[in-house]
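**Student:** I need the structure of the sequence given here:
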Amino acid sequence: MRDGDLVGLARSLGVPGLVDIHVHFLPDQVQRKVWQYFDDAERNYGRAWPIHYRLPVPERVELLRSFGVVAYAPLVYPHKPGMAAWLTDWVTDFAATVPEAVPTATLYPEPGVVSYLDAAVRAGARCVKAHVQVGAYDPRDALLDPAWGLLAEAGVPVVVHCGHGPLPGEHTGLPVFEEVLRRHPALTAVLAHAGMPELSLALDLLDRHPRVHLDTTMVGVPFTTDIAPLPADWTRRLADVADRVVFGTDFPSIPYAYAEQVAAITGWAAAPGLGDPFLRAVLHDNGARLLGIGQDGARQLGLEHG
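**Tutor:** Model prediction:
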């Protein structure tokens, strides 16, 4: 499968296009530093990580359109205090200029987190990114407790990178984040990268917490199957939670073509009990529901908190 095949795939499934819940757009100075880190991936991760879509913002926006992506969550994330509010303001402005991009926000355990997060949700943020690994913070921090509660009450999904991949952090691990879920059972959480490499544990969390989802970002593609192989019962268990599996890619900082992720999901759909209904759910319907996107691919109105 190639990038140019994706529009036809969506058409064959009877959906207006793809909905990607895990895309990154960042301020230029931050994006440069992120790519520099990946350029040093052999030292940082022990393996090369060539960026496949190292392009200016306008070209990346047009590429997603050419792939048939009708909506996406442009995710931002801080690595130190004082960044989250600024990044949230930046991505709010970005989403206002790109029809396919839904407004998002981020957070960090710091004084004022509830204030700027509440302002973002009231302004229409549809998704929040929490990056436990990069931020190097404990998601159980008392400063974050009211923020999780705010998101739970507002029904705004949070994409949480809390797994040990690609490298474990001081506060990563699905059991750590499950403590947050126990305190906030109404929180709609999306496990980024399906909790890689602990894919079975991620599915266990979905079994115990009915509002938890997982995204497909980098799952099952050749680049990651050596460090995070799919469990033997992967497709059987996906059939039980097909309404909580959401398409995600990590575009643009992936070391392979966008279509490789779709090809992996298409491969899963060949298993008994999945098929085209599973593909429609994952590639469009589930993400559209979480992000408030109508069947025509347009944003739905009236979902603002408050």
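**Student:** going by C-alpha atoms from here, please, whenever you check contacts or count neighbours.
**Tutor:** OK.
**Student:** contacts for stretch 159-175 next, please.
**Tutor:** Stretch 159-175 has contacts (Cα atoms under 8 Å, 6 or more residues apart in numbering) with 22, 45, 127-133, 136-139, 177, 189-193, 195-198, 201-202.
**Student:** compare with the first, here's sequence two:
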Amino acid sequence: MEETEAVGVRRFWERLGLPGLVDVHTHFMPERVLRKVWAYFDALGPLTGGVEWPITYREGEEQRTALLRAFGVRAFSAMLYPHKPGMARWLNGWAADFARRTPDCLYTATLFPEEGGEVYVREALDSGARVFKAHVQVGAYDPADELLDSVWGLIAEAGVPVVIHCGSGPAPGKHTGPEPIARVLARHPRLRLIVAHLGMPEYEDFLALAERHAEVRLDTTMAFTDFGERHAPFPSRALPRLADLGDRVLLGSDFPNIPYPYVHQLHVLERLGLGDAWLRAVCHDNAARLFGL
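**Tutor:** Presented below is the predicted three-dimensional model:
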């Protein structure tokens, strides 16, 4: 199945004349942490909205990296995130090592609102972090927390993007939604936020933030998939706005934690009918430009 799927993925980007894909939203983390994440999805916890969520790519780390390469993914990320204080620095150490042994991974770091956060974020920046991951829902924190103010300032000054899960899908959290992010951007308008999942389900609110802030981008993770549309359909009236933001939309997949084949995310973007130029930008060129590939 995987070999056949790899052929389908490669046909997709070859037809567009691309050298491959860039996926800004893939998950690699310490194996024991990832297995806990999978167990959580298996248990249909609150973060799945109580919806059955089978993990399609429940493979070892080497098999998962090999599969992304077989798909022709030129660069990918290691989206990892803490759920409590004292965890981010340890995760960043693991991620730095993963990036050293995985040259096609964009060196990913993370953060949490805690004393000392500025220190380990500066360490990550100094050691070459190329993207950060923030998960407002899992971390259950306010992104506008004063403990993060200097951290956002450091990251904004460095020009390093942050993929942030801040929408209220698949289940709302205390601090999810556009309002806390608007407060962060009011203080740090140069912060390069990449809103995960197109801000699902508050799509239009996050489109508005991107329209107001030139450095705000969105990733496509799970949006428009049959699974996503069942639970949080994208409003068709907003498609022209998404088309107009075509230079700031980036491919994301949530690999390996998806309940469908990887190629499905590509096909649903194609069937939007926004054109090959839009697809080329989203699936490769926007991220290649942002990360200097």
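**Student:** about what we covered before: among the contacts of stretch 159-175 of structure 1, name the ones in helices.
**Tutor:** With helices identified by DSSP state H, the entries of the contacts of stretch 159-175 of structure 1 that belong to them are Val132, Gln133, Phe177, Leu201, Ala202.
**Student:** for those residues, which one is nearest Ala263 of structure 1?
**Tutor:** Nearest to Ala263 of structure 1, judged by Cα to Cα, of these is Ala202 at 21.6 Å.
**Student:** ok, now which ones touch the alignment partner in structure 2 of that closest one?
**Tutor:** In structure 2, the residue paired with Ala202 of structure 1 is Phe206, using TM-score structural alignment. Contacts for Phe206 of structure 2 were tallied using Cα under 8 Å, 6+ apart; they are Pro178, Val195, Leu198, Gly199.
**Student:** show me what the second one aligns to in structure 1.
**Tutor:** When you say that, I think you mean Val195 of structure 2. By TM-score structural alignment, Val195 of structure 2 lines up with Leu191 in structure 1.
**Student:** against Thr172 of structure 1, how distant is that match?
**Tutor:** The gap separating Leu191 of structure 1 from Thr172 of structure 1 is 12 Å, by Cα to Cα, to the nearest Å.
**Student:** more neighbours: which of the two?
**Tutor:** Counted by other Cα atoms under 10 Å, Leu191 of structure 1 and Thr172 do not tie: Leu191 has more neighbours, with 28 against 24.
**Student:** find the residue closest to the more buried one in space, skipping its chain neighbours.
**Tutor:** In space, Leu191 of structure 1 comes closest to Leu214 once its chain neighbours are excluded; the distance is 4.5 Å by Cα to Cα, 6 or more residues apart in numbering.
**Student:** give the aligned equivalent of that neighbour in structure 2.
**Tutor:** In structure 2, Leu214 of structure 1 lines up with Leu218, judged by TM-score structural alignment.
**Student:** just the element for its match, please.
**Tutor:** Counting by DSSP states H and E, the element that carries Leu218 of structure 2 is strand 217-219.
**Student:** packing partners for that strand?
**Tutor:** With contacts taken as 3 or more Cα pairs under 8 Å, 6 or more residues apart in numbering; DSSP states H and E, strand 217-219 of structure 2 sits against strand 193-195, strand 249-250.
**Student:** quick one, which of the ones you listed is nearest to Glu5 of structure 2?
**Tutor:** Of all those, strand 249-250 comes closest under Cα to Cα, at 21.5 Å.
**Student:** would you check the span in structure 1 matched by that closest one?
**Tutor:** Aligned by TM-score structural alignment, strand 249-250 of structure 2 corresponds to residues 245-246 of structure 1.
**Student:** roughly how far is that stretch from the heart of the chain?
**Tutor:** The gap between where stretch 245-246 of structure 1 is centred and where its chain is centred comes out at 9 Å by Cα atoms, centre = their mean, to the nearest Å.
**Student:** with structure 2 superposed, average distance for that stretch?
**Tutor:** Aligned to structure 2 and superposed, stretch 245-246 of structure 1 gives a mean residue distance of 0.3 Å (mean Cα distance after the TM-score superposition for structure 1).
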